[in-house]
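*Asks:* Have a look; sequence and predicted model below, questions after that.
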Amino acid sequence: MLNIIRTTRGVALGAALLTVAACEDDPVEPAMPIDVTLDFAAVVDEAAFSCGNSYDNVGTSNTTITPVDFRFYVHDVELIAADGSSVELELTQDGTWQRENVVLLDFENGSGPCVNGTAAMNTTVRGTAPDATYTGVRFTLGVPEELNHADQTTAAAPLDLTSLFWSWNGGYKFLRIDHTSDAQPEGWFVHLGSTGCTPTGDPTVPATSCSNEHRPTFEFLDFDLGIDEIVADYGALLANSDLAQNSGAKGCMSFPGDPECAVVMNAFGLAYEGSQPSGQSFFSIR
């Protein structure tokens, strides 16, 4: 599912001036790649996310929630030029947050109720791209299939976290955002990941395919790379959810047959058991 959000602004990035040759006959050196940083932010109904904070009037039940986790993976980040062409962002291989074409965005700091997290945080995607004018960005939420069913116990960062892994067969939790409330003191979770993975029956056997990949792609065609940030809004994701009720798993964990999953999956821009999205509400820019 390709989700397109159209905005009305765009600005050139890069266009660094080439050094003027002293002689017209001197060869012109090719332009050096430019450094690119994409800033991400986590909010709950536009209020900044922070471990230990509570947020009122979330969902159709106007529930006060206390988030306890906020992390997700993205991959295949691309920059889009004004003419519609695109280039892959060459990620900085930092060995902690970015490896190959995958980045972990981590907005919790392990404090207070976020005890399942880590102290370190990461809110940016960093890399290089050819010097050009870019006015858009595209990325996919999740871990790519070729990395999704590896052995997490031997995987390198950022794919080494047990709290973001289901099993060799199921793969990774692409996104984990959890909260508690008076109505759901044991937690209400949003865990996005692939389901229907085969072969089944043994969680230690890597899958060869998954019927529900659950990897939405997001595209912003009018994006100022020097100013804008990409905002993940948990409140917007849960706007149509009744957080006072839960009749399946605790919240939505992506598996079939969960009554709470239809509106959550649709908010990611994903179809779910016949329920079709009209768009997505999780990511926006500001």
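*Replies:* Thanks, I have the structure now. Residues are numbered from 1 along each chain as shown.

*Asks:* going forward, measure contacts between C-alpha atoms and count neighbours the same way
*Replies:* OK.

*Asks:* the helices in the stretch 101-250 of the chain, which residues?
*Replies:* In the stretch 101-250 of the chain, the segments counted as helices under DSSP state H, counting those that start in this stretch are 145-148, 234-237.

*Asks:* Compare these and give me the one nearest Gly110.
*Replies:* Closest to Gly110 of these is helix 234-237 (C-alpha to C-alpha; 18.4 Å).

*Asks:* Other residues contacting the helix or strand following that closest one?
*Replies:* Note on helix 234-237: by DSSP states H and E, the next helix or strand toward the C-terminus is strand 251-252. Residues from elsewhere that reach strand 251-252, judged by C-alpha atoms under 8 Å, 6 or more residues apart in numbering: 187-191, 258, 260-261, 264.

*Asks:* Most neighbours out of those residues, which is it?
*Replies:* Counting neighbours by other C-alpha atoms under 10 Å, Val264 leads the contacts of strand 251-252 with 29 neighbours.

*Asks:* so that residue makes contact with Ala236?
*Replies:* No - Val264 is beyond contact range of Ala236, at 9.8 Å (criterion: C-alpha atoms under 8 Å).

*Asks:* looking at the helices of the stretch 101-250 of the chain, which is buried most?
*Replies:* Highest mean neighbour count among these (mean count of other C-alpha atoms under 10 Å): helix 234-237, with a mean of 23.

*Asks:* Contacts for that one, please.
*Replies:* Outside of helix 234-237, the residues within contact range by C-alpha under 8 Å, 6+ apart are 42-46, 58-59, 177, 264, 267-268, 281-282.

*Asks:* now those: which count as buried?
*Replies:* Buried residues within these, counting neighbours by 16 or more other C-alpha atoms under 10 Å: 42-45, 58-59, 177, 264, 267-268, 281-282.

*Asks:* How far away from the center of its chain is stretch 54-61?
*Replies:* When distances are taken as C-alpha atoms, centre = their mean, to the nearest Å, stretch 54-61 is centred 22 Å away from the chain's centroid.

*Asks:* end to end, how far does it reach?
*Replies:* Start to finish, the residues bounding stretch 54-61 are 15 Å apart (C-alpha to C-alpha, to the nearest Å).

*Asks:* hold the first one in mind and look at this next one:
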Amino acid sequence: MTYILNKSLSGAAILLLSVTLLSGCFQKEKPTTLTFTPVYKEVALNCASNFSGNNEQALGVASTKWQYQQLQFFIHDVEVNTKKSGWQPWLMTTNAHQAENIALLGEECNREGHQDYWQLELTPLNETRVITDIRFTLGVPFALNHLNPLTQPSPLNEASMFWGWQGGHKFIRAELASPDDDWLFHLGSTGCKALSPVRAPKSECLYPNRVVISLPFTSQITTIEFDLAALIADIALTRANSCQSAVDEESCKVLFKNLGINTNNTDQSMLFKTNLKAQIDG
């Protein structure tokens, strides 16, 4: 009886060990987190931060304190450049802020139950690869941009980031306020032809207004800066200078230039930055 009991215990131990090993094999790896940090002249921002507009005296505008009320943007198609294999997709995980390899980053400050989302979650990278660059596209791809938001997964169902079926999503929504004024910038596709405003266009819009961003990068970098000062460079912050992507408005022309839209090189936007030198020195 003793032999049989020990044999049973031995078998149970082997079974338990096998289950443990198998569960380890199927256990998901922890996602890689890449934090986007809003900054203004190298100072980190949040909903409570005050900042002065760029060159207000030179632009003929009285100096004042501003805060952002909403600062959100879509990105998609994240890729990394490796020395051996070239550009490779870096896929996102799926959560309430990410779906279809599209993420909505940022925050809406005065919203009830306000939550920020600046941490992009991505699938783990192969650590043996030597990474030199990262790139992604600011905006929503045409194939998903004009679909009914009521039937789309989060974050593509976010009402405040949607113009309508014809225009699609707002790629950037930046809304600033001061004690006496306000300013906004809504970036999205324009010149979209459809049978009616509640119909999706069948072909790409005349002005897609998506921006491909390419930055130096290594697998040790964990932060990408969103530089609000670079976005509003040479813009006098007044309500009259707000922009909703009208191609003929002077303020929009300046903002498009700052973003690298309608330039010969779509990677010229200085809106996003990685501090590669600090990472190397560290």
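*Replies:* Looks like it arrived, so ask away. Small disclaimer: the values here were computed from a predicted structure and weren't measured.

*Asks:* Tell me the counterpart of Ile285 of the first structure in the second structure.
*Replies:* Counting by TM-score structural alignment, Ile285 of the first structure corresponds to Thr274 in the second structure.

*Asks:* what's near enough to touch its match?
*Replies:* Counting by C-alpha under 8 Å, 6+ apart, Thr274 of the second structure touches 215-217, 221, 223-225.

*Asks:* Need the residues you listed in JSON lines (columns: neighbour count and distance to Val198 of the second structure).
*Replies:* Formatted as JSON lines, these follow (neighbours: other C-alpha atoms under 10 Å; distance: C-alpha to C-alpha, whole Å):
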{"residue": "Leu215", "neighbour count": "21", "distance to Val198 of the second structure": "37"}
{"residue": "Pro216", "neighbour count": "16", "distance to Val198 of the second structure": "41"}
{"residue": "Phe217", "neighbour count": "22", "distance to Val198 of the second structure": "41"}
{"residue": "Ile221", "neighbour count": "16", "distance to Val198 of the second structure": "43"}
{"residue": "Thr223", "neighbour count": "18", "distance to Val198 of the second structure": "39"}
{"residue": "Ile224", "neighbour count": "18", "distance to Val198 of the second structure": "36"}
{"residue": "Glu225", "neighbour count": "18", "distance to Val198 of the second structure": "36"}
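
*Asks:* so which of those residues would you say is closest to Cys47 of the second structure?
*Replies:* Nearest to Cys47 of the second structure, judged by C-alpha to C-alpha, of those is Glu225 at 16.0 Å.

*Asks:* just checking, the closest one touches Leu215?
*Replies:* No - applying C-alpha under 8 Å as the test, Glu225 of the second structure and Leu215 come out as separate, 11.0 Å apart.

*Asks:* Need the residues touching each of those two.
*Replies:* 272-274.

*Asks:* Could you point out the longest strand of the first structure?
*Replies:* Longest strand of the first structure, by residue count under DSSP state E: strand 63-81.

*Asks:* ok, which stretches of the stretch 101-250 of the second structure are strands?
*Replies:* 102-108, 119-122, 131-138, 162-164, 168-177, 182-188, 211-216, 223-227 (DSSP state E, counting those that start in this stretch).

*Asks:* With respect to Pro89 of the second structure, which of those strands lies nearest?
*Replies:* In terms of C-alpha to C-alpha, the element of the strands of the stretch 101-250 of the second structure nearest to Pro89 of the second structure is strand 131-138, at 9.6 Å.

*Asks:* so that closest one matches what in the first structure?
*Replies:* Counting by TM-score structural alignment, strand 131-138 of the second structure falls onto residues 134-141 of the first structure.

*Asks:* which strands and helices sit next to whichever helix in the first structure runs longest?
*Replies:* Taking DSSP state H as the criterion, the first structure has its longest helix at helix 261-267. For helix 261-267 of the first structure, the elements it packs on are strand 251-252, judged by 3 or more C-alpha pairs under 8 Å, 6 or more residues apart in numbering; DSSP states H and E.

*Asks:* if we can go back for a sec, and the two most separated of the contacts of helix 234-237 of the first structure?
*Replies:* Glu46 and Val264 (17.9 Å).

*Asks:* Asp233 of the first structure against Glu46, yeah?
*Replies:* Yes - using C-alpha under 8 Å, Asp233 of the first structure is in contact with Glu46, at 6.7 Å.

*Asks:* gap between the closest residue to Val44 of the first structure other than its chain neighbours and Trp97 of the first structure?
*Replies:* Using C-alpha to C-alpha, 6 or more residues apart in numbering and skipping the chain neighbours, the partner closest in space to Val44 of the first structure is Gly235 (4.5 Å). Counting by C-alpha to C-alpha, the gap from Gly235 of the first structure to Trp97 of the first structure is 25 Å.

*Asks:* can you check Ala132 of the first structure too?
*Replies:* Counting by C-alpha to C-alpha, the gap from Ala132 of the first structure to Trp97 of the first structure is 26 Å.
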